[in-house]
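# Dropping a prediction and its sequence here:
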Amino acid sequence: MFELFNRSNKISDLLENIGQVLDITQAQYELVQDRYTAVANQLSKDDSPLCIYKPEILPQGSFLLGTMIRPIIEDDELDVDLVCRLTGKKAHWTQKDLKHAVKDQIVHNNENYRRMLDDEGNRCWTLIYESDKFHLDILPSLIGNNNHINLSEKSFDSLGKSDVEELSIRITDRRESNYPSEINPNYWLKSNPFGYAAWFKNRAAINMFRSLMLSESIQPLPKYTKEKEPLIRAVQILKRHRDIMFGGDDDKPISIIITTLAARAYNKENNVIDALVSILLNMHLYMKKVYSDKHDKEIWWIENPVNNEENFADKWPFEQQKQDNFFSWLEKSKSDFSSLKNMNPSDAYRLLKNILGTRSVNEAVRNLGYDELITENLKPVNYSAQMLSVPHRQQPLWPVSLVYNCDVYGRYNDITDNKKSKSITNQTIIPKNCDIYFTATTNVPKPFDVYWQVVNTGEEAKNAFMGLRGGIFQAQTLGKGGLVQKEHSEFTGLHWMECFIVKNGVCVARSSEFFINIR
């Protein structure tokens, strides 16, 4: 029983750290904060026509909830959602007028913003920070009074339905027929991102004896922290599981559905693995089928917790693939995470690589000091994590999106034993002047390109002409699509091989380091 308890704790710690790895970094957060503050200052300048309407820039969506994850392809941009909230407007302003008043102030006397501003979106204006690899989606919106200020010191549990309603905003949408003509905000679309955030953070809070104050839920910018509640980590992990399963498929399950069902099904578990298992077991209880006059049939209904008239699954009746993909994802998630609890750490490590991506799992393993898991029985006894950071090790040449697996195995021809072929393990000491054969296995569908990397360490390699290898090169030897690579044992020291599988210009699979000890 004690061994099972330790095993479960180790897996839960690993999942917690994977969540931290998936999270945006403090540097990314501070960069967004800097750009966010600059936009807020631009919109609220004293000479701005908007100044009298007290413009506020507030985060919304995953950035406010704390559930944002880094893109699966490392070179993709972060998407940060913001709200520009105005208190009042000119009486004759339509949706279109208000939206364009916000845009005009963003670019007013600011050539940088004018250059960075993307084409008009349906609801948002977008500033693209190309060199920083993120963009800000700014949603123009309106409130009719200051009630949200009076509510800020109340707890979410103490709010009635009308109180939550006071947190709502009116937004613009150019797809609406009244976009260019309607001046009465009561007939504009309504949204409640701050009410939703208060609800979600109240669900995430572990301390059941403490009511979460709205001022803690709705802040101009929440503080960066690495410590997050199990529900938040569970949502981050489920979103990455979804991304690995579906890649860039437009019909993959949307984040608001995953986040809402996870929060409803969460039962205040105090660790990530228990939270995941419980959430996935109970998610379906918070979906219902209702008869729809509009569709003349029963449809799935996933209710917005702060607006019972909104169905987050409203696209499913028209796009069957979205519905099918959600249920496929839910069943696979249940199977994957329920099996984790009873696995030994090595088996759990292999499964997590498959469902959450090799690099994020390996980084989490190293952060925790569980390095023995990375190459299982292939890590040498004199290994140290610091050696992986040698400066001559070349970084990947392509965007990285690790949605498939790759493993490497090795054998060598022993010159002291009539060149008999022997497998390489963590205890293997390979003599000099032996031929070494590395074989990669992968589940990437063909066609693909194979690249290898040899990294040498030690004084002999350092002192030899071009001996200190660390570059990435395309496979050239032995056929099998490049999945077999021949090398020669030449320099004393601890070295390693790594294999990269590239498809359509993206690295979609990458092995762990395979170590070679030469004496």
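Done, it's in.

# going forward, measure contacts between C-alpha atoms and count neighbours the same way
OK.

# How about residues contacting stretch 90-104?
Stretch 90-104 has contacts (C-alpha atoms under 8 Å, 6 or more residues apart in numbering) with 43, 50, 89, 125, 140-141, 171-174, 179-184, 188.

# Would you show me how to pick out the buried ones of the residues you listed in PyMOL?
Buried residues within the contacts of stretch 90-104, by 16 or more other C-alpha atoms under 10 Å, are selected in PyMOL with:
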select buried, resi 43+50+89+125+140+141+171+172+173+174+179+182+183+188
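
# Which ones among the contacts of stretch 90-104 lie within strands?
Using DSSP state E, the members of the contacts of stretch 90-104 that fall within strands are W125, P140, S141, I171.

# could I get those residues as a markdown table with distance to I472?
Output for the ones in strands among the contacts of stretch 90-104, formatted as a markdown table (distance: C-alpha to C-alpha, whole Å):
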| residue | distance to I472 |
| --- | --- |
| W125 | 41 |
| P140 | 47 |
| S141 | 50 |
| I171 | 50 |
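
# Please compare the first structure with the one that follows:
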Amino acid sequence: MTSHNLDILYSKLAESISITDAMADAAERSYKSVGRHLDDDTSLGETDVYTQGSFALGTVIRPISGEDEDYDIDLVCEMEDAASAPASHIKKAVGKSLRGYRKDTEDEGKRCWTFQYDKFHMDVLPCSPDITHCSDDTAIRLTHKNPDGSYSDRYSNPKGYRDWFIAKAGRPYEVARSRASSTISCSLEEVPEYSVKSPLQQAVQILKHHRNIMFAGRDDAPISIIITTLAARAYRNEQGTFDAIQGILSRMDQYVECRNGIYSIKNPVDEYENFADKWNDCPEKAAAFHDWLAAAKSDLVDTALNTKGMDKLKEHLGSCMGNRQANAAFKEFGGTLKSRRENGELFASAAGIAPLALHGEKAIPNHTFFGL
């Protein structure tokens, strides 16, 4: 299959593993409800409540089952007036507010408060602005509960990371955002993040889903922040989803540093944070990442390019991406090719059928019952 057609197919594959619009709308309503409660709680002072993680980046994927169930939503509750407050005060104040909102708020985790809201598993991260660790005005100071029950400061910058990731998505992201704006008839500022599907975002979705299939039932899977960060660093503004994956996987390991046996994958917006710190304590995690990278190159690029026949390719993608997901992608892929053929948008060349016309290529005629 040509890379042109693989771009179409992989875009459909990303759609098949994406959260549905209905579930995304429900998620948005749910976390905005929590946000309004926290904003209205005067005991917290001024707050800024926002998403982080895959919901903020537009890279949410469904569970392997393919069902819309039990999604994790990561929220940040930044207490803007608490920059000098003790870590314990910040953590407990947000926890008290959440218990007033949901009586079933679970016991606190190391950094978050967790509760179930509708079909969503919400983690709320209490924090304040960081006024000592980083000069970036989007940086935050969060709380960490130690084994002895005391609290200490930790630091992060989810807003800064999102801005960095979107910048890495480049011009293709802006094109996808403009297309989404036209489709749903709203301004660019009103476009929901989940409706923007750029090549980088879709590539990250496919890579995470491939990871989930490969490491199902194991606890040494490469974490999403590592896959997302390395993918963004390796992306070179490829226009298609398959081309993006091919380029990313060929360059990804160049951004894993290892000096004197110490691994480092720096947070691009916080030089003090090393996403690969656990690799240095558990070398098997580093080995698992490199095993996954080799498998992803083989499954998603090499075999995809060299497999002859649609049925064999669907069978292969079913084995590494899930049969339900592969079947859905091929069904949508066939519909797209049929539509483009009927509109005279498919072209034949020595390399095969493609949706783009190049020099010397001829349009494939539409089939009719009259043989024309």
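Okay, I see it. What you see is a predicted model, and the numbers here were worked out from it, not measured in a lab.

# what TM-score do we get after superposing?
TM-score of the superposed chains, computed with TM-score structural alignment, normalised by the length of the second structure, equals 0.79; 322 aligned residues with a C-alpha RMSD of 2.9 Å.

# about what we covered before: which one of the ones in strands among the contacts of stretch 90-104 of the first structure sits closest to M283 of the first structure?
The shortest approach to M283 of the first structure among those belongs to I171, at 30.2 Å (C-alpha to C-alpha).

# Not counting residues beside it along the chain, what's closest to that closest one?
Nearest non-adjacent residue to I171 of the first structure, counting by C-alpha to C-alpha, 6 or more residues apart in numbering: S141, 4.5 Å away.

# Provide a list of residues in contact with the aligned partner of the one you found in the second structure.
Taking TM-score structural alignment, the alignment pairs S141 of the first structure with C127 from the second structure. C127 of the second structure makes contacts with V76, C77, E78, M79, I90, K91, I140, R141, L142, T143, as judged by C-alpha under 8 Å, 6+ apart.

# quick one: which helix or strand includes the second one?
Same thing as C77 of the second structure. Following DSSP states H and E, one finds C77 of the second structure within strand 71-79.

# how big is the offset of that strand relative to the first structure?
Compared with the first structure after fitting, strand 71-79 of the second structure deviates on average by 0.7 Å (mean C-alpha distance after the TM-score superposition for the first structure).

# which bit of the first structure covers that strand?
Per the alignment by TM-score structural alignment, strand 71-79 of the second structure matches residues 78-86 in the first structure.

# Could you tell me how far the matching stretch lies from the centre of the chain?
Centroid separation for stretch 78-86 of the first structure versus its chain: 18 Å, with C-alpha atoms, centre = their mean, to the nearest Å.

# How about stretch 322-334 of the second structure?
Worked out by C-alpha atoms, centre = their mean, stretch 322-334 of the second structure lies 20 Å from the chain centre.

# which bit of the first structure covers that stretch?
Mapping stretch 322-334 of the second structure onto the first structure (TM-score structural alignment) gives residues 357-369.

# In the second structure, what sits opposite A197 of the first structure in the alignment?
Aligning on TM-score structural alignment places A197 of the first structure opposite R162 in the second structure.

# same thing with A101 of the first structure?
Counting by TM-score structural alignment, A101 of the first structure corresponds to A93 in the second structure.

# what's the neighbour count on its match?
Residues within reach of A93 of the second structure, counting by other C-alpha atoms under 10 Å, total 14.

# any idea which element it lies in?
Counting by DSSP H and E, A93 of the second structure is part of helix 87-101.

# for the longest helix along the second structure, packing partners?
In the second structure, ranked by residue count with DSSP state H as the criterion, the top helix is helix 158-184. Judged by 3 or more C-alpha pairs under 8 Å, 6 or more residues apart in numbering; DSSP states H and E, the packing partners of helix 158-184 of the second structure are strand 47-52, helix 54-57, helix 199-214, helix 224-234.

# closest to T20 of the second structure out of those?
For T20 of the second structure, the closest of those is helix 54-57, at 12.6 Å, according to C-alpha to C-alpha.

# Could you list the residues in contact with that closest one?
With C-alpha under 8 Å, 6+ apart, helix 54-57 of the second structure has contacts from V60, I73, D74, R162, F165, I166, E193, Y194, Q201.

# what do you get for stretch 287-307 of the first structure?
If you take C-alpha under 8 Å, 6+ apart as the criterion, stretch 287-307 of the first structure is touched by 164-165, 192, 195-196, 199, 257, 260, 286, 309-314, 316-317.

# cutoff 10 Å now
161, 164-165, 167-168, 190-200, 256-257, 260-261, 264, 284, 286, 308-318, 323 (C-alpha atoms under 10 Å, 6 or more residues apart in numbering).

# show me what contacts F194 of the first structure?
Neighbours of F194 of the first structure in contact, by C-alpha under 10 Å, 6+ apart: 58-61, 64-65, 83, 148, 164, 166-169, 200, 214, 217-219, 306.

# May I see the buried residues of stretch 1-14 of the second structure?
In stretch 1-14 of the second structure, counting by 16+ other C-alpha under 10 Å, buried: 1, 3-14.

# and K486 of the first structure, what element?
For K486 of the first structure, the enclosing helix or strand under DSSP H and E is strand 484-488.

# do the same with A509 of the first structure
Applying DSSP H and E as the criterion places A509 of the first structure in strand 506-510.

# quick one: the next helix or strand after that strand to chain centroid distance?
Later in the chain than strand 506-510 of the first structure, the nearest helix or strand by DSSP H and E is strand 514-518. How far strand 514-518 of the first structure lies from its chain's middle: 33 Å, per C-alpha atoms, centre = their mean.
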